[in-house]
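Q: Show me the folded form of this:
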Amino acid sequence: MTNTPLPITSADIDAAARVIAPYAARTPLLRSPALDALTGAKVFLKPEVLQRTGSFKFRGAFNKISSIPEGERGRGVVAFSSGNHAQGVAAAAQILGMKATIVMPSDAPASKVERTRGYGAEVVLYDRDKEDREAIARDIAGKSGATVVPPYDDPFVMAGQGTVGREIAEDMAALGIVPDIMSAQASGGGLIGGIATAVKARFPETAIIVAEPAGFDDHGLSLRAGKRVAHSNTGRTICDALMALTPGEITFAVNQRLLSGAVTATDDEVGKAMAFAFRDLKLVVEPGGAVALAALMQGRFDARGKTVVIVLSGGNVDADLYARIINA
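A: Predicted coordinates:
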C-alpha cells in the first residue's frame, strides 16, 4: 500500500493554486497571545472564515468547475451540500457564467440556503433522514447533462482545498518555522487530505491531526480500523457541516497514509471555542469550523511547548444560533 500512488500530489495543488489565484483570497496566519498562554503552545491560526463565500470550500469548487471542458459548461453543474460547498459551487459557477443546482438538506441553516440562492443557484431541498442527496443530484445531472461537483471525493476538489495547506507551508517556511502539529476538521476528508498532501511535501515530520465532532468520528474509527468505517450516530450536532457518515474513498486513500491521529470535541466544547474566537480573535467561526480549535483548547493532543497550526475552516452560521452559543 505504501508504494501505491496517491490520488493527488503537491504538483496538483500547485496547479490548483494557479487556477484559483485571481479569485480566491490568500488568507493570513494569525497569532493569539491569549491562546498561546492557554495552551502552552505557539499557535498559528489559518482563518478561512475570511475566504470568499466564508469558507475554504470555494477553493475546491472553483478548481473543479474550471476543469470542466468549455463544450460542457453550458449544461451547468449540480452539487449536494449542507451549505459551505453549496455556496462555493454557486459562487464559482456564477463567476464562470454557468448554471448551478444545489441539493441541500431542509434543516440546513437558513443563512446558508439564502446565500446559496444569492449567488444565483437553484436550491433543491431534501429530507436528510429519508432521502439520498447523491441520488437526487445524479438524477438531476442525468436529465440535464450537468456535471456533478462532489464536496470532497474528487481529485480536483481535493487539490483546490489543498491550497490551504500550500499557503500554510509557504508562510511557515517564510518565517523559518517548522510546524510540529497541523490540525483541521473533517467531514468527508477533502480539506485535511489536501492540507496533509501540501504540508507533508514541505514538512514531512509535521503531524497532521484530524478533528471531528464527538460521536461523528468516522475518520478516527476508520484510521484505527485501517479501513473506511461509518460512525453509528443517528442524532445531530451543532457542527452541521461535519455530519458525513464515512470518509470519502479517495480522501481516505490519502488520509490513511498521511494523518497521524484523530481527536474529537463535544458541542459544548465547540461552543466555547467559538466564544473564544469571538472575544479574543474577533472572528466569527461556525461550529463546524471550530472543532480543531476546541480540541486544542481542551488538550486533546499534546501541544505544550510545540508549534501548532489550526485551520478555522468556515464562518457561515445563523445569527440566532451564533448569539445563543457565544452568550452561553
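Q: rest of the way, CA atoms for contacts and neighbours
A: Fine.
Q: Now name the helix or strand holding A262.
A: strand 261-265 (DSSP states H and E).
Q: after that strand, next one along is what?
A: Using DSSP H and E, the next helix or strand after strand 261-265 towards the C-terminus is helix 267-276.
Q: Excluding sequence neighbours, find me the nearest residue to S144.
A: Counting by Cα to Cα, 6 or more residues apart in numbering, R75 is the residue found nearest to S144 once chain neighbours are left out, at 6.5 Å.
Q: Contact partners for that neighbour?
A: M98, K99, S144, G145, A146, T147 (Cα atoms under 8 Å, 6 or more residues apart in numbering).
Q: For K112, see how far away it is.
A: As judged by Cα to Cα, to the nearest Å, R75 and K112 stand 24 Å apart.
Q: In terms of secondary structure, what does the strand holding A262 contact?
A: strand 207-213, helix 218-225, helix 291-297 (3 or more Cα pairs under 8 Å, 6 or more residues apart in numbering; DSSP states H and E).
Q: Give me the distance from it to the chain's centre.
A: Strand 261-265 sits 15 Å away from the centroid of its parent chain (Cα atoms, centre = their mean, to the nearest Å).
Q: Over to stretch 304-311?
A: 19 Å.
Q: for stretch 159-169, same thing?
A: Computed by Cα atoms, centre = their mean, the chain-centroid distance of stretch 159-169 equals 11 Å.
Q: cool, and stretch 40-48?
A: Centre-to-centre, stretch 40-48 and its host chain are 17 Å apart (Cα atoms, centre = their mean).
Q: To check against the first, give me the structure of this:
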Amino acid sequence: MFIPTISDMFEAHQRIEPHIHRTPVLTSAYINSLVGAQLYFKCENFQKAGAFKARGASNAVFGLSDEQARKGVATHSSGNHGTCLSYAAGRRGIPCTVVMPRTAPQAKKDAVRGYGGTVVECEPSTTSREAVFAEVVAQSGAEFVHPYNDARVIAGQATCSRELLEQVDDLDAIIAPIGGGGMVSGTCLTVSNLAPRVKVYAAEPEQADDAYRSLKAGHIIADDAPDTVADGLKVPLKDLTWHFVKSNVADILTASEVEIVDAMKLIWKRMKIVMEPSSAVPLATILKNRDLFAGQRIGVVITGGNVDLDKLPWQ
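A: A predicted model of the protein is given here:
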C-alpha cells in the first residue's frame, strides 16, 4: 500500500493547477447565527465538472506516462468521480470508461457522456460494481483510477484543504462528507502536516454509516448496498482511506435523511448555492451537534453540485 505524503500533495497541486478552479469560500451570517459558530464553506460545487473529484482525477490522468495513457482510463463511480475522470481524460485526449449503478442520477450519467466518457451500467451494489468493472478492464487494458483508494487521487483531493487553509486563517476544524473517504483522507494528509492543531471531522448519513461504525469498532465495516438520499456516500472505506480515517479523524458524525434534506434546502435558500445531498451532510451534522462546534471557526467542504434538478429530494 503506497501512502501519499505531503510532497505528493504539493506536486499534485502544481500538476493540476491548469485544469482546476481555486474555488471560493463563502459565508452566511444567518447560518452562523443558527449554529453559534463561524462556518466557511469551501465551494467545490463550483469546481471543474462540478465536484472536488476533478482534483484527484486530474492528478491521476496527468501523472500517467504517454504509454500508460494510450489505453485510456477506467473507473467505477456513482457519478462525480466518473464525471471528473471523463473531464480529465478529455483534457488529455484519451478514452475513459465508467461503470455506474443503473440507479445513479440521470444527470450524472449524462455528465459522464457529456465529457466524452463511456457509461457501462451495473446493479446498485458494491459487488456488482466491482464484477462489471473487472470485465471492462480485462477487455480494454485501461488504467484503473479508483474513486478514492488511490494515492494519486488522495494527493489530488488534499489540495482542496491546502487552499482552504490559505483562504481562511485560524480554523479550529474542517468537516467534510465521507463515503469511501477520499476527500477526508486528503484533508487529513494536508491538515496533519500543515495545520496539526486543526481537527478533522467526517459527516455521514445514518442510513450509510459504515465509516462511523468502522471508527467505533476499530476495523473496516463495509455495507454492500446502503440506501440514502446522499447518493455519493454509499461506498465503503478501503485500506488506504482507512489508514487516514483511523489515524487522523477526530470523530464521524451522522445525520438522518430528513436532517440532510433540510440542510440542503437551507443552503439553497440562504446562500443560493446549488449543491447535491451528499454536500449537505456536514451542515446537517453541525446543526445536530451545535455544542461541539459552538464559538469555533469551521471549514465546511461543499463537495459537489451535480444534482438532478428534475428530482430534487424535497419534490
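Q: Show the contacting residues for whatever residue of structure 1 lines up with E44 of structure 2.
A: Matched across to structure 1, E44 of structure 2 falls on E48, judged by TM-score structural alignment. E48 of structure 1 makes contact with T27, G54, S55, F56, V311, L312, S313, G314, G315, according to Cα under 8 Å, 6+ apart.
Q: change it to 7 Å
A: Shown in contact with E48 of structure 1 (Cα atoms under 7 Å, 6 or more residues apart in numbering): T27, G54, S55, F56, L312, S313, G314.
Q: since we're on the first one, how many residues are nearby?
A: Taking other Cα atoms under 10 Å as the criterion, the count of residues near T27 of structure 1 is 18.
Q: corresponding residue for it in structure 2?
A: Aligned partner of T27 of structure 1 by TM-score structural alignment: T23.
Q: residues contacting the residue positioned nearest the centre of structure 1?
A: Central residue of structure 1 (Cα atoms, centre = their mean): L191, 4.6 Å from the mean position. The contact partners of L191 of structure 1, by Cα under 7 Å, 6+ apart, come to M158, Q161, G162.
Q: Are any of those residues buried, and if so which?
A: Among these, those buried by neighbour count (16 or more other Cα atoms under 10 Å) are M158, Q161, G162.
Q: of the residues you listed, closest to R117 of structure 1?
A: Q161 (22.8 Å; Cα to Cα).
Q: Dump the helices and strands packed on strand 261-265 of structure 1 to JSON lines, plus distance to P33 of structure 1.
A: Formatted as JSON lines, these follow (distance: least, Cα to Cα, whole Å):
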{"stretch": "strand 207-213", "distance to P33 of structure 1": "22"}
{"stretch": "helix 218-225", "distance to P33 of structure 1": "30"}
{"stretch": "helix 291-297", "distance to P33 of structure 1": "13"}
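Q: What about G193 of structure 1, how many residues nearby?
A: Using other Cα under 10 Å, G193 of structure 1 is surrounded by 32 other residues.
Q: Map it across to structure 2 for me.
A: In structure 2, G193 of structure 1 lines up with S185, judged by TM-score structural alignment.
Q: What of G60 of structure 1?
A: Aligned partner of G60 of structure 1 by TM-score structural alignment: G56.
Q: Secondary structure class of its match, three-state.
A: Under DSSP: H, G, I helix; E, B strand; the rest coil, G56 of structure 2 falls in the helix class.
Q: Per the alignment, F252 of structure 1 pairs with which residue of structure 2?
A: The alignment partner of F252 of structure 1 in structure 2, by TM-score structural alignment, is W242.
Q: Am I right that its match falls within a helix?
A: Yes - assessed by three-state DSSP, W242 of structure 2 belongs to a helix.
Q: Look at the residue lying closest to it once chain neighbours are set aside and say how many residues are nearby.
A: Distance criterion Cα to Cα, 6+ apart; nearest residue to W242 of structure 2, sequence neighbours excluded, is I220 at 7.2 Å. As a burial measure, I220 of structure 2 scores 19 neighbours (other Cα under 10 Å).
Q: Same question for N327 of structure 1.
A: Number of residues near N327 of structure 1 (other Cα under 10 Å) recorded here: 10.
Q: For it, list the residues it contacts.
A: Counting by Cα under 7 Å, 6+ apart, N327 of structure 1 has no contacts.
Q: what do you get if the cut-off is 10 Å, keeping everything else the same?
A: By Cα atoms under 10 Å, 6 or more residues apart in numbering, the residues touching N327 of structure 1 are G271, K272, A275, L321.
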